[in-house]
Each structure stands twice: as C-alpha cells, then as structure tokens.
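Trainee: fold the following.
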Amino acid sequence: MLTEVTATRYVTPLREGGSLPGIVEADDLGTYVMKFTGAGQGRKTLVAEVICGQLGRRLGLRVPDLVQIQLDPVIGLGEPDQEVQELLKASGGLNLGMDYLPGSLGFDPLAFEVSPGEAGRVIWFDALVGNVDRSWRNPNLLVWHGRLWLIDHGATMIWHHNWPAARGAAEKPYDASDHVLASFAPDLEAAAAELAPLVTGELLAEVAADVPDEWLVEEPGFDSPDALRRAYAETLAERAATTLSRIALGPRRAEEPSQAPDWLRVRVDGKAAR
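Mentor: Predicted coordinates:
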C-alpha cells in the first residue's frame, strides 16, 4: 500500500508534461511531483504510473518513491493561473505523488554514459509494460547524483484503454529502434535472464494491490477492483515470458526510416553510430 499524505501547498506547475503535473509540499514535509485525477488523461494514467512504477522498483530499477496525496480543492482558490486553478478544483480527493528529486537533470545521451547492462534492463522493462514514451524525443529519464532514474509511466500499458482487445494488443512486438538507450549496446539477453524470472504472479498481484480502489471502479467488463487487478497481473505475466522475443532493436525499414539524429541510430551490427 502506498503511503498517504496530504498536500499543504501548491508550489508550481511543470509545463513540460501534457497533463500539467505540479510540485506540491505535503504534511510529511516532503516535496512531490503531483499528478492529478482531474487531468485530461484521466485516472488510467495514474493506474499505469502506480503499476509500472512499483513494478520497476521491485525489479531493481530506480524509480522515485510514489505516494497517495489527498488534495483539498480549496488550495486552488489562490492560484492565479486559471488553467491550474481549474485542474486543482477538479482533482479533489486522492491523487498521485512522485518524490521530487531536487537538482536532477534531464537525461542527455551525449553527456551521460549508460552501461549495456543498465540499458538492457530499462529497454526490457519498457518492452514488458509497452512504454511508448522513452524515445530520444522525450526520454523521461533523469540523472540524479550520477545515476539514472525512470519517471513518467502514464503512457504504458496502452491496451488497458480497450480491455476487450487487451490480449491481442499486449502480444504485439515492441519497436525499440527509437528508444533513447538503443545506442548504448543494450544487453537484452542478460536483462531477460535476470528480470523475467522475477515477474511472478505473486509480485504482480502485490504491485496491482497498490492501486487505490477508487481508480479502478466502474470499469466496463469487471465487477470489482480486484477483478481488474487480476486482469492487469495476468496480462503482464503472460507478456513477461516472451518479452525478449518481442523486442525489435535495430534500424527501421528503408521505407520507414528512423527520424532520430545520426548519432543515435543503431547500425545493423548492433553498435551505436555515435
């Protein structure tokens, strides 16, 4: 279960994110990047953040701590930005917070070296959860105290937006040709050997249990939050066993060339063109 805190002050919006997350202070004296239930992407974005964030942490990847944040809409009354004020008013109740990493920098693949082992683990994990938002265009990686941290998993598990077709969607290949870590000679075989055995039904059930009931209710086709949690766990468990075989890592087809800069493209032999 995620720790629950209460927001005491809204500090500033982070306009880099499409959902307009914001930095808030809470009653535990912590500072968090808060993602709101009232944002346009809806509560499924928060579900994806919890399941994938907690799963990543359990697999040994560096993901900031997650908390549940209670928000009193009255906080928005003094906000001068009308867009932010409306978002705060629409997000009363339970929201999601990610531990703020002060002084962290956005990942720059030209300035920060990533080992083949770590690159392989991140790409394998992204393939497991179907992360479409870790490309060179938008890495969603931070460097903090000299280490790589994974953030923003709201665009994962796209299949949960259409559960009747989820099984087929989850079986699709994962195109990593434009992944921001593709140029670091990722050791995918080692990553699969290390991580796949850890993705058990028990682990996935524990991770899914961290999602609050109120973000899972009234999902068509499911009679309870627990039934929906089982669907998440079963879909990810089936994918874990074959994740390695689903990863396409290499240059795109000639008729669909990568738009990545030359320094980021991956040659046929798997070595980075840097």
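Trainee: make it CA atoms for all contacts and neighbour counts henceforth
Mentor: Fine.
Trainee: for Gln82, grab the count of nearby residues.
Mentor: 11 (other C-alpha atoms under 10 Å).
Trainee: burial of Asp126, as a residue count?
Mentor: 24.
Trainee: that one and Arg239: what is the separation?
Mentor: For Asp126, the distance to Arg239 (C-alpha to C-alpha, to the nearest Å) stands at 12 Å.
Trainee: cool, and Ala48?
Mentor: For Ala48, the distance to Arg239 - C-alpha to C-alpha - is 16 Å.
Trainee: for Leu203, same thing?
Mentor: Distance from Leu203 to Arg239, by C-alpha to C-alpha: 14 Å.
Trainee: those two: which has the busier surroundings?
Mentor: A direct count of neighbours by other C-alpha under 10 Å for Leu203 and Arg239 places Arg239 higher, at 21 against 16.
Trainee: find the helix or strand that the more buried one is a member of.
Mentor: Using DSSP states H and E, Arg239 maps to helix 225-240.
Trainee: packing partners for that helix?
Mentor: With contacts taken as 3 or more C-alpha pairs under 8 Å, 6 or more residues apart in numbering; DSSP states H and E, helix 225-240 sits against helix 116-129, helix 166-170, helix 201-208.
Trainee: for the comparison step, fold the sequence that follows:
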Amino acid sequence: RARQTIAQADRHAGQRATRFLEANVEIERLGRNLARVSGQFRDEIIARQAAEQAREDVASRLASLQQAAMLLRSKVADYQLHNERLTGKLSAQMLVQQDLQVRLSTLEHQRGVLGDCAAAAQERAVELEKRLRSLQRGAADQSVVRATPGVGQRAEDVAEHRRQTSETEIATLRQERDAARRDYGAVKVQLADLRLRGMTDELAHARCRDENRQLHQRLETLTRQDPPSGPAADDNADLERTFDELLAAGEIGAANDGGPTGGTRKAS
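Mentor: This is a model prediction of the structure:
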C-alpha cells in the first residue's frame, strides 16, 4: 500500500508538474499576445494623433484657400468696377470726340464760306477801285474839255452834267469801296477767329484722341492682364495646388467630418 501511495503521489506530482509547465507556456503566450496588443494600441494612438494633426493641417490649408479665394473675388470685383468706370469714361470721351469732329467740320465749312466771301469782297473792292480810277480819269478829261476855248455853251453844260454825274458816281463808288474794304476786314477778322477756334478744337481733338488711346490701352491691359506676380502669386499657386491635391486625395472630406475616424482610417 505504501508503494501504491508513493506511486500515486508521484503520478499526481508529475501531473502537477505537467500542468505547471503548460501554465508557464500559456503565460508566455498571453504575455506575447499582451505585448502585441499593446504595440497595436500604441500604433493606433500614434495613428490617431497623426490623423488629428493632418486634419488640423488640412483645415488650416482650407481656411487659407478660402481667404485667398475671397481676396481673389474682391480683386476681380475691383477690376470689374474699374473696367466699367473706364468703359463709361471711354464712351463719354468718344462722344466728346464725335462732337469735336462735328465742330471741326462746321468750322471748316464756315471757313470755306468766309474765304469765298473774302475773295468776293476783295474782287469787288478791286473792281470798284478800277471804276473809280476810270471815272477820275474821265472827270479830268471833262475838265480839260471844259477849259478848252471855243467850246459851245451846250457842250459845256453837257460836260458839266457829266462831271457832276461822275463826281456823284465817284463818291458812291468810294462809299461802296470803303464798305467792301470794311466787309473784307470783317471777314478777315472772322477768318482769324475761326482759325483760332479751329486750332483750339484741333488741340482739344488731339488731346481727346490721346486720352481715348490711353483708355483703350488701359482697357486692353485689364482685359488680358496676367495673374499677379511675386510672393502673393506663389502663395496663391501653392494654395491652389495644395487644394487640388487634397481634393484628389479625399482628405478635405475627412477634415470636414469633424471626427478623427475618417482621418484615422486614412492614416492607418
């Protein structure tokens, strides 16, 4: 019985040793699983932190892009307003230019009419001067005839009548000549005034053409103006490129969700 009891005790001890070894193996396996789970949990925390940081970066970039878009819209509105102002000013200048062209045409026509009047007045004055000289010569001849002895009374009366008629006609012609000269002088004054007005209008017309050309150039410059250059242009280009990349990658949608789940899945 003692041997049986000892053998049974040995079996129990062997069984306990076996269970102890199995327990040690299970403990080691559980330790390895715990270490693996801890590593996964740590990686998950790191991934969540990275996703949160990425979401904040995306939100910051999106805010920058929105601000840049607002600035660009404001600049476009300013350009449109400036363009409308220039267009209105150009239309007004075109009307002024057309009015000046009409005035120049009218002045040119008046100048031609007055030139014709001046030429006619001058011709009339020359003709009257010739007739006056002719009458003066005729009066002198009649005086000579009157002074010649042997001329009859009737011939003398006729000569006297002709002389008086010639003197009257000479006085009339002198008045007409003086009037023609005055008309010619007045026409010359009007022509000088028209020339002065024409020069003034031509200068105004030239200035108006220059202003219109400058307005056309400014409008063309605004129409085909390139994007702004310099650091601001580089920043806008970078922001637009980043925005396109984020849209293509789908990160903006994750940032707008407000939670880290989408960002965590993207980062993991």
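Trainee: quick check: TM-score for this pair?
Mentor: Aligned and superposed, the two chains score 0.15 in TM-score terms (TM-score structural alignment, normalised by the length of structure 2); 61 aligned residues with a C-alpha RMSD of 5.3 Å.
Trainee: if we can go back for a sec, so after the helix holding Arg239 of structure 1, what's the next helix or strand?
Mentor: Where DSSP H and E defines the elements, the next helix or strand beyond helix 225-240 of structure 1 is helix 243-246.
Trainee: what comes up buried for that next one?
Mentor: Within helix 243-246 of structure 1, the residues scored as buried using 16 or more other C-alpha atoms under 10 Å are Thr243, Leu244, Arg246.
Trainee: redo those residues as TSV? Include distance to Asn95 of structure 1.
Mentor: Output for the buried residues of helix 243-246 of structure 1, formatted as TSV (distance: C-alpha to C-alpha, whole Å):
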residue	distance to Asn95 of structure 1
Thr243	31
Leu244	34
Arg246	34
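Trainee: neighbours of the closest residue to Ala205 of structure 1 other than its chain neighbours, how many?
Mentor: Nearest residue to Ala205 of structure 1 in three dimensions, chain neighbours excluded: Ala233, at 5.9 Å (C-alpha to C-alpha, 6 or more residues apart in numbering). By the criterion of other C-alpha under 10 Å, Ala233 of structure 1 has 22 neighbours.
Trainee: wait, doesn't Ala233 of structure 1 sit right on Asp226?
Mentor: No: Ala233 of structure 1 is beyond contact range of Asp226, at 10.5 Å (criterion: C-alpha atoms under 8 Å).
Trainee: tell me, what's touching the two both at once?
Mentor: Listed as contacting both Ala233 of structure 1 and Asp226 by C-alpha atoms under 8 Å, 6 or more residues apart in numbering is no residue at all.
Trainee: helices and strands around the longest strand belonging to structure 1, which ones?
Mentor: When structure 1 is parsed with DSSP state E, its longest strand is strand 4-13. Where contact means 3+ C-alpha pairs under 8 Å, 6+ apart, strand 4-13 of structure 1 is packed against strand 22-26, strand 66-71.
Trainee: and the shortest one, what does it pack onto?
Mentor: Yep, that's strand 22-26 of structure 1 we're talking about. Using 3+ C-alpha pairs under 8 Å, 6+ apart, strand 22-26 of structure 1 sits against strand 4-13, strand 31-35.
Trainee: contact partners of it?
Mentor: By C-alpha under 8 Å, 6+ apart, strand 22-26 of structure 1 touches 5-14, 31-35, 69, 100.
Trainee: next SSE downstream of the helix or strand where Ala121 of structure 2 lies?
Mentor: Following DSSP H and E, one finds Ala121 of structure 2 within helix 2-147. Downstream of helix 2-147 of structure 2, the first helix or strand assigned by DSSP H and E is helix 153-223.
Trainee: show me how far that following helix is from its chain's centre.
Mentor: For helix 153-223 of structure 2, the separation from the chain centroid amounts to 45 Å (computed by C-alpha atoms, centre = their mean, to the nearest Å).
Trainee: what helices or strands is that helix leaning on?
Mentor: So helix 153-223 of structure 2, by 3+ C-alpha pairs under 8 Å, 6+ apart, packs with helix 2-147.
Trainee: show me how far the helix it packs on is from its chain's centre.
Mentor: Centroid separation between helix 2-147 of structure 2 and its chain, computed with C-alpha atoms, centre = their mean, is 14 Å.
Trainee: and it with helix 153-223, angle?
Mentor: Relative orientation of helix 2-147 of structure 2 versus helix 153-223 (axes from the mean of the first three to the mean of the last three C-alpha atoms, to 10 degrees): 170 degrees.
Trainee: which strands or helices does the helix holding Ala121 of structure 2 pack on?
Mentor: Helix 2-147 of structure 2 packs on helix 153-223, helix 231-249, helix 251-256, helix 260-267, going by 3+ C-alpha pairs under 8 Å, 6+ apart.
Trainee: now that helix against helix 260-267, angle please.
Mentor: Using the same axes, to 10 degrees: helix 2-147 of structure 2 against helix 260-267 is 90 degrees.
Trainee: so helix 2-147 of structure 2 versus helix 231-249, what angle?
Mentor: Using the same axes, to 10 degrees, helix 2-147 of structure 2 lies at 140 degrees relative to helix 231-249.
Trainee: quick one: end-to-end length of stretch 215-232 of structure 2, please.
Mentor: This stretch, stretch 215-232 of structure 2, spans 28 Å end to end (C-alpha to C-alpha).
Trainee: ok so, going back, how close does the residue nearest to Ala205 of structure 1 sit to Ala240 of structure 1?
Mentor: Distance, Ala233 of structure 1 to Ala240 of structure 1, using C-alpha to C-alpha: 10 Å.
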